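K.L.:
Give me the fold of what follows.
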Amino acid sequence: MTHTAVDVIRAKRDRHELDDDQIDWVVDAYTRGVVADEQMSALAMAVFLNGMTARETARWTQAMIKSGTTLRLDVGRPTVDKHSTGGVGDKITLPLAPLVAACGAAVPQLSGRGLGHTGGTLDKLESVPGWRAALSEAEIEAQLRSVGAVVCAATSGLAPADKKLYALRDVTGTVESIPLIAASIMSKKIAEGADALVLDVKVGSGAFMKTEADARALAAALVGIGVDHGVRTTALLTDMSVPLGRAVGNAVEVAESVEVLRGGGPADVVELTVALAREMLASAGIDRDPAAVLASGEAYEVWARMIRAQGGDPDAPLPVGTHTHVVEASEDGYLTTLDAYAVGVGAWRLGAGRARKEDPVQFGAGILCHAKPGDRVVKGQPVLELRTDTPDAIPVVLAGLADAWSVGAGPPAARPLVLDTIRG
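P.N.:
Next up, the predicted model:
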């Protein structure tokens, strides 16, 4: 059947369900440059406004997978991956990948860079001297065999349609579409070739999904696509109303992750790392207690081998921002709020993040949260510590943080970190 971009745009504009042939054609034609950016922009907006059925979303995902190559991993272990929808202080991949590998699975973690208030795993790891993100498919497979875990950039051949469409959505106001988000995430993850996948779908001010209803809808869509493609898929709904851990940035988050791998670190980072590890190991059919493995130091040894395998020095000093500014409590009491979004934006403005994909980041920039909601504070006690190489940014960041935290007479009600689990 012969299609035209205009016919497909009109069909979705008029709220019709696109058939498989239309979806296959338009994704392939856009990847090849036959469908122009302005035409795909119109179609993306029609999808944004009118949505897609579960069948359409699954087929769109399949078409994006078929636009490139898929990894066929044969590494002698069950393979399981994890994906987070992004948050503030979300460094979980760093301790999680070596932990799950230490338990006997292989973890092919193809990650991305930060944009805006959410950090990127590759930016964090590149703060380790010598570490490199770009690996070939052969290097990925060899490292999975020898180490059990790899965290690197996606190879150029995986889901090229997604890379092209994501950049277009970013500049046309069509990012916040659950079908397009789900297809974007799952096309890359399925193309990685892992046997199982665990998703960390975050909800709250620092997350992409601000409401629990939207987060549940996204989680259900992601799990449904995974199951339809024969990948054992589970999603955890997790809270992102406050920063995860006490470090927000690049090198500061690596340092905190190493603390966790050495048996310490913030309780919430440990809790979520272990919760996700349990799901990953169950999906891989491995019966080990990740909490015990984490406490034993085995996971740190895998971390060190993983860093060395990619040219990094796990023992080298990490970058530190050249200028610091401490924000102190103005009264005695309990920290009652600490807004994740405001802290994430603050770290970004200090240089830890980027406004455009081509912008550099400051590896030593970020914010340390010396107090978290529920902690007792006294007047003059440090609450936040700002680090940057560009001190001119500090006044703007302080203004943005002015209403981001508060102190009250009593502690706030406790909120669970893991809100729910959605299984396929």
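
K.L.:
okay, CA-based contacts and neighbour counts for the rest of this
P.N.:
Fine.

K.L.:
for the stretch 251-400 of the chain, what spans make up the strands?
P.N.:
Secondary structure of the stretch 251-400 of the chain by DSSP state E, counting those that start in this stretch: the strands cover 323-328, 333-338, 366-369, 376-377, 382-388.

K.L.:
Going by neighbour count, which residues in the first one are buried?
P.N.:
This points to strand 323-328. 324-325, 327-328 (16 or more other C-alpha atoms under 10 Å).

K.L.:
Identify the farthest-apart pair in those.
P.N.:
Farthest-apart pair in the buried residues of strand 323-328 is 324 and 328; separation 13.0 Å (C-alpha to C-alpha).

K.L.:
returning to what we had before: quick one, which of the strands of the stretch 251-400 of the chain is packed in tightest?
P.N.:
The highest mean neighbour count among those belongs to strand 366-369 (a mean of 26), with neighbours defined as mean count of other C-alpha atoms under 10 Å.

K.L.:
What is that one packed up against?
P.N.:
Judged by 3 or more C-alpha pairs under 8 Å, 6 or more residues apart in numbering; DSSP states H and E, strand 366-369 is in contact with strand 247-249, helix 340-347, strand 382-388.

K.L.:
Show which residues not belonging to the last one make contact with it.
P.N.:
Applying C-alpha atoms under 8 Å, 6 or more residues apart in numbering, the contact partners of strand 382-388 are 320-329, 347, 350-351, 362, 364-371, 394.

K.L.:
Surely residue 218 touches residue 183?
P.N.:
No - using C-alpha atoms under 8 Å, residue 218 is not in contact with residue 183; the gap is 10.4 Å.

K.L.:
Second input sequence below; structure requested for side-by-side comparison:
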Amino acid sequence: MTGTPGAEPFDAVDVIRTKRDGHPLEAAQIDWVVDAYTRGAVAEEQMSALAMAILLRGMTRPEVARWTGAMIASGERMDFSGLSRPTSDKHSTGGVGDKITLPLAPLVASFGVAVPQLSGRGLGHTGGTLDKLEAIPGWRASLSNAELMAQLEDVGAVVCAAGAGLAPADKKLYALRDVTGTVESVPLIASSIMSKKIAEGTGALVLDVKVGSGAFMKDLDAARELARTMVDLGTDAGVRTVALLTDMEVPLGRTAGNALEVRESVEVLDGGGPADVVDLTVALAVEMLAGAGRPVPEAEVRAALGDGRAKDVWRRMIAAQGGDPDAPLPRARERREVLADRSGVVTRLDAYAVGIAAWRLGAGRSRREDPVQAGAGVELHAKPGDEITAGQPLLTLHTDTPARFERASAALAGRWSVDDAGSAGPRPLVLDRVG
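P.N.:
Alright, predicted model coming up:
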């Protein structure tokens, strides 16, 4: 519907046509359509059409800024100025095996900087931080503003769902993009992320912009465009914002899936875990601490992962939200191994294929109302650069639903390679810095 005839200053179809035909939207059109969609005067199918037009036609810088401002204006703004410590936050544009928030938030908090990490659920082939943490028995994602503030003051780190009052326009649009093929739009990604982060009220923000097959941004130039757009939006709003462009050609770590990734994150907090997860966690923590005005040398940040400081904050953070940090994590009822068909060196393991496989196994959702399986996902036994023997497991697929194995295996077919010799080596983990 478009509201009562004559009661609305614009017509949704006219706004859609404007963008469909490649023209910039006027500021008043943007303000109206975001507000009208939030209150239900613009129908889901109309916003779907507009989102697709934005994906295909793009937006100018002034349009993106105005769209972001309209999303912020749709709800409340938080204020952390009353806390006894500075705030810093991180946001990832989404990747496969990207469990970095889990060790990162308690690591940064262990140095006296509060981390208000308002996170989301699975979007497309990438996992959602809240879905991962909900694999921990008893843990709850929803906190009141009072609970959030109290936990930030006491523990120093919170990972929770954004409240319904924070950028409600984005909450509706985020779910819609997931099921209409419009996730990859740079203006919609930038405004979605930055409207929440600016409304959230954090003092500093570090953006982890993923680049590669497992990311929404497949090439470096597109990722730089997104990073620059978001850094400019944050800086103009008074938030100290920087972005790291990081590699997502192969999955991060050795797991993709909810409980699997929690288990691996705890290994990192115990001083172990995969080197790439540790290195990226440390790099982002260094940036977050510097942005909050509490710079810490990299070696000291790395040490906090091994000496128990970050792990102590993790345990308190999980317990504060009703979780049992000592409880066994769920495991899938069924497993199937994918075996190497020859001996040699793994030269390719496509991150997108692994993400799709994990999704099909039950770790993600096809519709916004779908449940996820806590134990489902993909475990990686070898990554590019590793030697492997014919018949040795390359991957293990985990699910509660054996019927899912076939489609998950199909997603992986032809998406990994084993050769006689390896290449020059993997790409650097951090590809660039913007800001």
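
K.L.:
circling back: quick one: which of residue 218 and residue 183 of structure 1 has more around it?
P.N.:
residue 183 (26 against 21; other C-alpha atoms under 10 Å).

K.L.:
Not counting residues beside it along the chain, what's closest to the more buried one?
P.N.:
Distance criterion C-alpha to C-alpha, 6 or more residues apart in numbering; nearest residue to residue 183 of structure 1, sequence neighbours excluded, is residue 61 at 4.6 Å.

K.L.:
And that neighbour? What does it align with in structure 2?
P.N.:
With TM-score structural alignment as the criterion, residue 61 of structure 1 lines up with residue 68 in structure 2.

K.L.:
so how far is residue 340 of structure 1 from residue 403 of structure 1?
P.N.:
In this view, residue 403 of structure 1 and residue 340 of structure 1 are 12 Å apart by C-alpha to C-alpha, to the nearest Å.

K.L.:
wait, doesn't residue 330 of structure 2 sit right on residue 135?
P.N.:
Yes - using C-alpha under 8 Å, residue 330 of structure 2 makes contact with residue 135 at a distance of 6.7 Å.

K.L.:
any idea which helix or strand carries the alignment partner in structure 2 of residue 218 of structure 1?
P.N.:
Structural alignment places residue 218 of structure 1 opposite residue 226 in structure 2 (criterion: TM-score structural alignment). In the assignment (DSSP states H and E), residue 226 of structure 2 maps to helix 220-236.

K.L.:
That helix vs structure 1, average distance?
P.N.:
Compared with structure 1 after fitting, helix 220-236 of structure 2 deviates on average by 1.0 Å (mean C-alpha distance after the TM-score superposition for structure 1).

K.L.:
Need the contact partners of that helix.
P.N.:
The contact list for helix 220-236 of structure 2, computed with C-alpha under 8 Å, 6+ apart, reads 61, 65, 186-187, 190-191, 194, 198, 205, 207, 209-212, 217, 240-243, 245, 434-435.

K.L.:
Got a ChimeraX select line for the buried ones in the residues you listed?
P.N.:
Buried subset of the contacts of helix 220-236 of structure 2, written as a ChimeraX selection, criterion 16+ other C-alpha under 10 Å:
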select :65,186,187,190,191,194,198,205,207,209,210,211,212,217,240,241,242,243,245,434
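
K.L.:
Now do the contacts for the match of residue 61 of structure 1.
P.N.:
Here residue 68 of structure 2 is in contact with 191-192, 194-195 (criterion: C-alpha under 8 Å, 6+ apart).

K.L.:
give me the number of residues near residue 200 of structure 2?
P.N.:
23.

K.L.:
what lines up against it once you look at structure 1?
P.N.:
Checking with TM-score structural alignment, residue 200 of structure 2 has residue 192 as its match.

K.L.:
Which residue, neighbours along the chain excluded, lies closest to that match?
P.N.:
Of all residues not flanking residue 192 of structure 1 in the chain, residue 71 sits nearest, at 5.2 Å (C-alpha to C-alpha, 6+ apart).

K.L.:
returning to what we had before: and the gap between the match of residue 218 of structure 1 and residue 194 of structure 2?
P.N.:
11 Å.

K.L.:
one step back: need the residues touching each of residue 330 and residue 135 of structure 2.
P.N.:
Joint contacts of residue 330 of structure 2 and residue 135 (C-alpha under 8 Å, 6+ apart) are 259, 374-375.

K.L.:
middle-most residue in structure 2, spatially?
P.N.:
Residue closest to the average C-alpha location in structure 2 (C-alpha atoms, centre = their mean): residue 94, at 3.9 Å.

K.L.:
Verify the assumption that that residue is located in a helix.
P.N.:
No - looking at residue 94 of structure 2 with DSSP: H, G, I helix; E, B strand; the rest coil, it is coil, so not inside a helix.

K.L.:
Let me know whether it touches residue 129 as I believe.
P.N.:
No - between residue 94 of structure 2 and residue 129 no contact is recorded; they are 9.9 Å apart, counting by C-alpha under 8 Å.

K.L.:
Now list whatever residues contact both of the two.
P.N.:
Counting by C-alpha under 8 Å, 6+ apart, nothing touches both residue 94 of structure 2 and residue 129.

K.L.:
Am I right that residue 16 of structure 1 falls within a strand?
P.N.:
No - going by three-state DSSP, the assignment for residue 16 of structure 1 is coil, not a strand.

K.L.:
which residue lines up with residue 86 of structure 1 in structure 2?
P.N.:
In structure 2, the residue matched to residue 86 of structure 1 (TM-score structural alignment) is residue 94.

K.L.:
now that match, nearest residue through space, not along the chain?
P.N.:
Nearest residue to residue 94 of structure 2 in three dimensions, chain neighbours excluded: residue 126, at 5.8 Å (C-alpha to C-alpha, 6+ apart).

K.L.:
That's all I had, so thanks and see you.
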